[in-house]
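Peer 1: Test case, fold it:
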Amino acid sequence: MGTGYAPVAPGTVGTILGIPLYLALSLLSQPFHILAILALTGLAVGISQKAEALFRKKDSPHIVIDEIIGLQYTLLPAAQDISLIFCGFLLFRFFDIVKVFPAGWVQDKLPGGYGIVADDVVAGIYGAALLWLLIGFWS
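Peer 2: Below you'll find the predicted structure:
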C-alpha cells in the first residue's frame, strides 16, 4: 500500500497497517487466529524474498510486510482493547528497532525473506511476552 515509501520511519508507518489486520484476525477463534498468523508469516517470507530481489538491497526499508507480521505476534494477547493495542504497537516498535538477541542475529544469518521476516517475528514474540506480563500486572 506504499507505506514502505514513507519519507520518515517507513517501518513505523508500515506497522500501523498491521492494526486493521490484527482487528480482523482477532475475530477468529484463537487457534484459527494463530494459524492465520503462521500462514501469513510464510506468505511474508515469500513476498519479502521477491521484494529483496526487486529492490536489489538486503532488507530494503521499502519492505514493511515484515513489520505488519511481527506486530501480529505482539498483539496476540491484546484482545480488542485499544490501550493494549497501542501499548503492543509501542512494544513491538521498540523490540524491532533495538533488535534484542537473537533478532539481529537471525536477520543477518538467515537468507533472503527468512532473515527479513524472522527478526520481526522475534521482536513480536518479545513484545507479546512483555504485553502478557503487563496485562497480568494490570489485572
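Peer 1: For the rest of this, base every contact and every neighbour count on C-alpha atoms.
Peer 2: Fine.
Peer 1: any idea which element the residue most central in space within the chain lies in?
Peer 2: By CA atoms, centre = their mean, the mean C-alpha position of the chain lies nearest to G70, the distance being 1.5 Å. In this structure, G70 sits in helix 65-75 according to DSSP states H and E.
Peer 1: Could you also give me the structure for this next sequence, so I can compare it with the first?
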Amino acid sequence: MSSNRLFNLKRPHQFFGLGFGLGLAPKAPGTFGTFAALPFIFTTMYFPLWLQIVFAIVISVFGIWACGKTADDLGVHDHPAIVWDEVAGYYITMIGAALSWQSLLVGFLLFRFFDIAKPGPIRILDRRLHGGLGIMADDILAGIFSLICVQALFKAGYLPF
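Peer 2: Now for the predicted structure:
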C-alpha cells in the first residue's frame, strides 16, 4: 500500500508531524516544512529568552511523539513528509535572534545546510537513534549548531540587531 493513502491530516499527530501539511509538498518537503516554524518564531520573538528555550523543549518533546506515531502510521522510519523535526530545528536556530529578513534567511540557510549535510555528530545521531527520538535528534542538533552560528554572526556585527 502506498504511504500516500496513509496520510491523514485529520489525525492530530499527522497534522503536526507533517508540518500542517507542508511536508506533503511534492518536491523538497523538508525545505517547505521548515517554513512551518515561522508562526512560532513570530509569535514568541518578544518572549523572554528562557521562555523561548522552554517552548523549544516543548515542541521538541511533542515532536518525538508526533513524528514517531506518524512514522508508525506510514511504516517508514523517517518518511520525507515528516517535517516537524525541521520545525523544531529552525525554531531552535532562531532562539534569541533579533528578527529581520536577513536573520531569518541566514538562519534558514544555516539550518538547512546542517540538516542536509549532517556533519559529524549530527550524522552519528541520525544513524544511531530510532523512532521519534531518532527523527528529532539530528534536527535538534542541527538547530543548535545553526543557533551558535547565527549568534556568532550577530556578535560579530554581520547580522542586524
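Peer 1: What range does the helix holding G70 of structure 1 cover in structure 2?
Peer 2: Taken onto structure 2 by TM-score structural alignment, helix 65-75 of structure 1 occupies residues 84-94 there.
Peer 1: Touching that stretch from outside, list them.
Peer 2: The set of residues external to stretch 84-94 of structure 2 that reach it, using CA atoms under 8 Å, 6 or more residues apart in numbering, is 16-19, 30, 33-38, 40-41, 53, 56, 59-60, 63, 66-67, 104, 107-108, 111, 135-136, 139-148, 150.
Peer 1: Narrow those to those in helices?
Peer 2: Among the contacts of stretch 84-94 of structure 2, the members found in helices (DSSP state H) are 16-17, 30, 33-34, 38, 40-41, 53, 56, 59-60, 63, 66-67, 104, 107-108, 111, 135-136, 139-148, 150.
Peer 1: Distance check, K99 of structure 1 against V8 of structure 1.
Peer 2: Taking CA to CA, to the nearest Å as the measure, K99 of structure 1 falls 20 Å from V8 of structure 1.
Peer 1: Between those two, which is the more surrounded one?
Peer 2: Neighbours were counted for K99 of structure 1 and for V8 using other CA atoms under 10 Å; K99 has more, 18 against 9.
Peer 1: residue contacts, the more buried one?
Peer 2: Taking CA under 8 Å, 6+ apart, one finds D119, A123 in contact with K99 of structure 1.
Peer 1: Translate it into the numbering of structure 2.
Peer 2: K99 of structure 1 maps onto K118 in structure 2, by TM-score structural alignment.
Peer 1: From L110 of structure 2, how far off is that match?
Peer 2: Counting by CA to CA - K118 of structure 2 and L110 of structure 2 are separated by 12 Å.
Peer 1: Same question for G120 of structure 2.
Peer 2: Taking CA to CA, one finds G120 of structure 2 at 15 Å from L110 of structure 2.
Peer 1: ditto for D85 of structure 2
Peer 2: 15 Å.
Peer 1: if you count what's nearby, which of these two comes out ahead?
Peer 2: Neighbour count, other CA under 10 Å: between D85 of structure 2 and L110, D85 has more, with 33 against 21.
Peer 1: On the three-state scheme, K57 of structure 1 is what?
Peer 2: coil (DSSP: H, G, I helix; E, B strand; the rest coil).
Peer 1: Nearest residue to the corresponding residue of structure 2 for I47 of structure 1 in space, please, no chain neighbours.
Peer 2: With TM-score structural alignment as the criterion, I47 of structure 1 lines up with A66 in structure 2. Sequence neighbours aside, H13 is the residue nearest to A66 of structure 2 in space, at 4.6 Å (criterion: CA to CA, 6 or more residues apart in numbering).
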